[in-house]
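Participant: how would this look folded up:
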Amino acid sequence: MRVLGVDPGLTRCGLGIVEGAPGRPPKLVAVGVIRTPTDLDVAQRLVLIEAGIEQWIAEHAPDAVAVERVFAQHNVRTVMGTAQASGVAMVVAARRGLPVALHTPSEVKAAVTGSGRAGKEQVTSMVTRILQLPERPTPADAADALALAICHVWRGAGTSRRQEAAQSELEARARAQSQVQVAKVQAALAQATQIRQAQLRAVRGGKR
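Facilitator: From the prediction side, this is the model:
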């Protein structure tokens, strides 16, 4: 599985692509950052981010896209930009028919370091070790994007199986409910038929 990890941000949007499978060390495919000038309008900056992600998907052909789930922060302006960049990433992926997964920061940290409270330095160090890189990926946005991709490679298959199992259970419940509804309708029709027949017999008996 080849996964594009996106660490959303308006000024710096980290991108990292890894290839691998659950239980196996993933390999680095590409890593980088999309930067947008702060003097541009937000709409123009989002267009630049969209174009950059489009280019990466076209060039590297990932099988899925993993995006960091945005949480509220004290700096409302920062979280707004992060959410907007996140939305752009999801739209680009959906437009190309790629599955999109959202992973929380603690989930990514736990997958990469074993602790959901790990700091950025620890995450970067573990990403460097897992991918056997000659040097640490910089800036932190790039390392976080790789961590997202690694997290999805290692956990994505399990998540898919759980989703498939849940979907199968829902479908089974729907079929069972449908069968119950059909049985109820059939019983109601049979009862109505019996009542109608009884009424006809009563009418015929009265005519005699």
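Participant: contacts, neighbours, all on C-alpha from now
Facilitator: Will do.
Participant: how far does the longest helix along the chain sit from the chain's center?
Facilitator: Longest helix in the chain by number of residues (criterion: DSSP state H): helix 140-207. Put simply, helix 140-207 sits 25 Å off its chain's centre (Cα atoms, centre = their mean, to the nearest Å).
Participant: Then stretch 77-97?
Facilitator: Centroid separation between stretch 77-97 and its chain, computed with Cα atoms, centre = their mean, is 12 Å.
Participant: for that stretch, which positions count as buried?
Facilitator: For stretch 77-97, burial by neighbour count (16 or more other Cα atoms under 10 Å) applies to 79-90, 92-93.
Participant: quick one more, to check against the first:
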Amino acid sequence: MLILGLDPSLSCTGWGVIRVEGSRLAHIANGQVPTKPKAPMAERLDHIYAGIAAVIAAHAPDRAAAEEVFANKNAQSTLKLAQARGAVLAACGARGLSVNEHAARLVKKAVVGTGAADKNQVQAMLKVLLPGAQIAGADAADALAVAIADAHLVRG
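Facilitator: You can find the predicted model right below:
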């Protein structure tokens, strides 16, 4: 089974594809879809949508997983995150791909063993769980963590 992990963000959406066979995980691919900060919102969202649609077309995952929206202290930041998530979910939905949603703390707990893990701990565990994987950046690492968590949390 191929799982596409997604870390939606308006500035840079991360993605990662893993293969799951029983309890074995294998890295397939990962990357990031950055947007231009000064581009109009509609253009940025379209770029995210097209980027994730291309990933789905290239790798044909069986399902996807994304982090749930969390509320920032800044309402504008939360709104922008929600819009980026909408573009990502729309790209999945347009291709008939189901998306499981997981809280960030649950993703960290599934990958590291504690929901309070920091980004460095998550990235260190990715090196153990996906040896030899060349990770495109922090957003791609987060997306791979979401895919791994989904593999552990959702069977079938």
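Participant: Report the TM-score for the pair.
Facilitator: TM-score for the superposed chains, counting by TM-score structural alignment, normalised by the length of structure 2: 0.94, backed by 156 aligned residues with a Cα RMSD of 1.4 Å.
Participant: any idea which of the buried residues of stretch 77-97 of structure 1 is the one closest to E19 of structure 1?
Facilitator: Proximity of the buried residues of stretch 77-97 of structure 1 to E19 of structure 1 (Cα to Cα) peaks at A93, which lies at 17.4 Å.
Participant: tell me which element the closest one falls in.
Facilitator: Using DSSP states H and E, A93 of structure 1 sits in helix 76-95.
Participant: Which other helices and strands does that helix contact?
Facilitator: The contact analysis (3 or more Cα pairs under 8 Å, 6 or more residues apart in numbering; DSSP states H and E) places helix 76-95 of structure 1 against strand 2-7, helix 42-60, strand 64-68, strand 100-103.
Participant: Okay, angle between that helix and helix 42-60 too, please.
Facilitator: Relative orientation of helix 76-95 of structure 1 versus helix 42-60 (axes from the mean of the first three to the mean of the last three Cα atoms, to 10 degrees): 40 degrees.
Participant: what residues does helix 76-95 of structure 1 touch?
Facilitator: Residues outside helix 76-95 of structure 1 that contact it (Cα atoms under 8 Å, 6 or more residues apart in numbering): 6-10, 13, 46, 49-50, 53-54, 65, 67-68, 70-73, 99-100.
Participant: would you turn the helices and strands packed on helix 76-95 of structure 1 into CSV with distance to R204 of structure 1 and mean neighbour count?
Facilitator: Formatted as CSV, those follow (distance: least, Cα to Cα, whole Å; neighbours: other Cα atoms under 10 Å):
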stretch, distance to R204 of structure 1, mean neighbour count
strand 2-7, 77, 30
helix 42-60, 79, 16
strand 64-68, 73, 25
strand 100-103, 69, 18
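Participant: re earlier: how far out from the middle of the chain is the helix holding A93 of structure 1?
Facilitator: 13 Å.
Participant: now swap in stretch 35-51 of structure 2 and tell me
Facilitator: For stretch 35-51 of structure 2, the distance from its own C-alpha centre to the chain's C-alpha centre is 17 Å (Cα atoms, centre = their mean).
Participant: residues in contact with it?
Facilitator: L10, S11, C12, T13, V33, P34, Q83, A84, A87, V88, A90, A91.
Participant: one more time with 10 Å
Facilitator: Stretch 35-51 of structure 2 has contacts (Cα atoms under 10 Å, 6 or more residues apart in numbering) with 8-15, 31-34, 52-54, 56-57, 80, 83-92.
Participant: likewise stretch 131-140 of structure 2?
Facilitator: With Cα under 10 Å, 6+ apart as the test, stretch 131-140 of structure 2 has contacts from 5-9, 12-17, 26-34, 119-120, 122-123, 125-127, 141, 144-146.
Participant: Can you list which of these are found in helices?
Facilitator: Counting by DSSP H, the part of the contacts of stretch 131-140 of structure 2 found in helices is K119, N120, V122, Q123, M125, L126, K127, A141, L144, A145, V146.
Participant: which ones are touching the fifth one?
Facilitator: Under the criterion of Cα under 10 Å, 6+ apart, the contact partners of M125 of structure 2 comprise V111, V112, G113, K119, P131, A145.
Participant: what do you get if the cut-off is 7 Å, keeping everything else the same?
Facilitator: The neighbours of M125 of structure 2, taking Cα atoms under 7 Å, 6 or more residues apart in numbering as the test, are V111, V112.
Participant: That one -> structure 1?
Facilitator: By TM-score structural alignment, M125 of structure 2 lines up with M126 in structure 1.
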